[in-house]
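Q: Quick one, what's the 3D model for this:
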Amino acid sequence: MIHTEKLIKKYGDKTALSVETLDIKKNEIVGLVGNNGAGKTTFLSLLLDLIKATDGEIKIKDSAVSKSEEWKKYTGSFLDDSFLVPFMTSLEYLEFVANLHQWKKGDLDEFLTQNKAFYGDDFLTGKKMIKDLSKGNKNKTGILGALIGNPELLILDEPFANLDPTSQQWLRLKIQKLSEEGVTAIVSSHDLQHVTGISSRIVMLEDGQVAKDVENTESTLEELESYFGAKITEESI
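A: Prediction:
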């Protein structure tokens, strides 16, 4: 579904990302891991055509994202607060996103009813603008917005951050259910337990390059913890 070819992003003399090739198949849940500055958000931003590549390209369904708008019709994404409209309430924002997907009011009402366990009773009834919400409720708003429109491709950056345990578990199960229904998902997270708990495949970035690309197995979490733990010396503690 996604094909990356000789993708490079530079800022001045610094290479933020250099990926020779990376393919993601339909229905895969790809967990994207790595330390801060590894290139995860840069890769997702390039995938969503939010920034321009220095060289190379990313294709979704054989169309370069920088040359086509078609992929936007079936892609749901949430990377950070910049995706939200700060002077709207959560409900107003979700209504706005629903309108973009040409959903009727009944479609949104049904969607919210189906996913009510994620956001609770009072989440959409309040009058707080998004800019005044807690980080957790901002994340919930963005994640719900990404799910509107029944996306074929779901892209989430740190979706578990600031969520309560019940909401985290709901999201894990939701992503897995969507994959079973044919959705392709890319989930970037610092939380190794969450990402290995849902992913069929793990891609690890380091210094802007793919350092590991493996099928997720029972031993993957332990291997990742050992890898990142090996970077810590006794003197640094």
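Q: For the rest of this, base every contact and every neighbour count on C-alpha atoms.
A: Will do.
Q: what's near enough to touch L171?
A: The contact partners of L171, taken as CA atoms under 8 Å, 6 or more residues apart in numbering, are F118, F160.
Q: Kindly report the same for A38.
A: By CA under 8 Å, 6+ apart, the contact list for A38 reads A16, L205, E206, D207, G208, Q209.
Q: what helix or strand is it on?
A: For A38, there is no host helix or strand (DSSP states H and E).
Q: quick one on the thing from earlier: need the contacts of A38 in CSV (columns: neighbour count and secondary structure).
A: Below are the contacts of A38 laid out as CSV (neighbours: other CA atoms under 10 Å; DSSP: H, G, I helix; E, B strand; the rest coil):
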residue, neighbour count, secondary structure
A16, 19, strand
L205, 24, strand
E206, 17, strand
D207, 17, coil
G208, 21, coil
Q209, 18, strand
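Q: and this one, so I can compare the two:
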Amino acid sequence: MISIQNISKVYGTKKVLHIDSLEIPKGESFGLVGNNGAGKTTLFSLLLDLIEPTTGFIEIDGNKVNENENWKKKVSAFIDDTFLIGYLTPEEYFYFLGELRGESRANVDSFLKQFADFFNGEILNAKKYIRDLSKGNQKKVGIVGALIGTPEIIVLDEPFANLDPSTQIKLKKLIKNWTQNEHVTFLISSHDLAHTTEVSNRIVLLDKGQLVKDIITTLETLQELEDFFATSVENESLV
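A: Here you go, the predicted structure:
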């Protein structure tokens, strides 16, 4: 479904990302972890054709993302609040996204009913603009907006940040259900190792722009990741 070949991004003399090869099959829940500056957001930005690669290419279903737009109907994303439209209400924003993805307002209304528990009565009919919502509720709007139209690939950057514990649990259940029932490919970047390993059947660890681990998730994965970062901290203290 997704093929990454010799992809790199260089700003000036600083190489922020280089991955020789990475394949992500359809229906996989794929977690991306690493410290700040590891290259996670850069990789997602390259995948979504928000920035140009310095070398290499990314293909989605056989289409190079920086050469045509055939892949765009298959992909949706929520990276940060710049993806939102602050002067719209949540309903207006959802209808806007639905129109872009060929969904009628009636279909969008029907689709949104399944998220009543996730919204916790704070999103729909609140008579607020998105910009006036809390950071957590803005995150909820962005995540659900990314699901409209049932895309084949959904990219979420730090989806658990700003969410309260109850909503984090609901989101993990949502991701698992969509992966299993809708055969959606999720790409999730997060600093929260526990949440990421819980919802991902595969974890890729980036460190200083390099792919250093590619792990099929098991009961030992969380400990393996924690050990890696603990060792990194110890090594830094010795420098």
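Q: ok so, going back, among the contacts of A38 of the first structure, which recur in the second structure?
A: Here is what carries over to the second structure from the contacts of A38 of the first structure, by both residues aligned by TM-score structural alignment, their matches' CA atoms under 8 Å: A16, L205, E206, D207, G208, Q209.
Q: can I get the contacts of A38 of the first structure in a markdown table with distance to E223 of the first structure?
A: A markdown table is the format used below for the contacts of A38 of the first structure (distance: CA to CA, whole Å):
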| residue | distance to E223 of the first structure |
| --- | --- |
| A16 | 25 |
| L205 | 15 |
| E206 | 15 |
| D207 | 19 |
| G208 | 20 |
| Q209 | 19 |
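Q: closest to G34 of the first structure among the residues you listed?
A: In terms of CA to CA, no member of these lies closer to G34 of the first structure than L205, at 5.2 Å.
Q: wait, isn't that closest one in contact with L224?
A: No. In terms of CA atoms under 8 Å, L205 of the first structure does not count as a neighbour of L224; the distance is 11.9 Å.
Q: Next, the aligned partner of E224 of the second structure in the first structure: secondary structure please.
A: Using TM-score structural alignment, the equivalent of E224 of the second structure in the first structure is E223. Recorded secondary structure, E223 of the first structure: helix (DSSP: H, G, I helix; E, B strand; the rest coil).
Q: and E223 of the first structure, how many residues sit next to it?
A: The number of residues packed near E223 of the first structure is 11, by other CA atoms under 10 Å.
Q: Same question for K67 of the first structure.
A: Residues near K67 of the first structure, counting by other CA under 10 Å, number 10.
Q: how close does it sit to L154 of the first structure?
A: Look at K67 of the first structure and L154 of the first structure: by CA to CA, to the nearest Å, they are 20 Å apart.
Q: Likewise for S18 of the first structure?
A: Remark: distance between S18 of the first structure and L154 of the first structure (CA to CA) = 23 Å.
Q: and if you look at G120 of the first structure?
A: Distance, G120 of the first structure to L154 of the first structure, using CA to CA: 23 Å.
Q: Tell me which of the two has more neighbours.
A: Higher neighbour count among G120 of the first structure and L154: L154, with 23 against 10, using other CA under 10 Å.
Q: Map the more buried one onto the second structure.
A: By TM-score structural alignment, L154 of the first structure lines up with I154.
Q: thought that match was touching I79?
A: No. Using CA under 8 Å as the test, I154 of the second structure is too far from I79 to be in contact (10.4 Å).
Q: Now do the shared contacts for the two.
A: With CA under 8 Å, 6+ apart, I154 of the second structure and I79 have no common neighbours.
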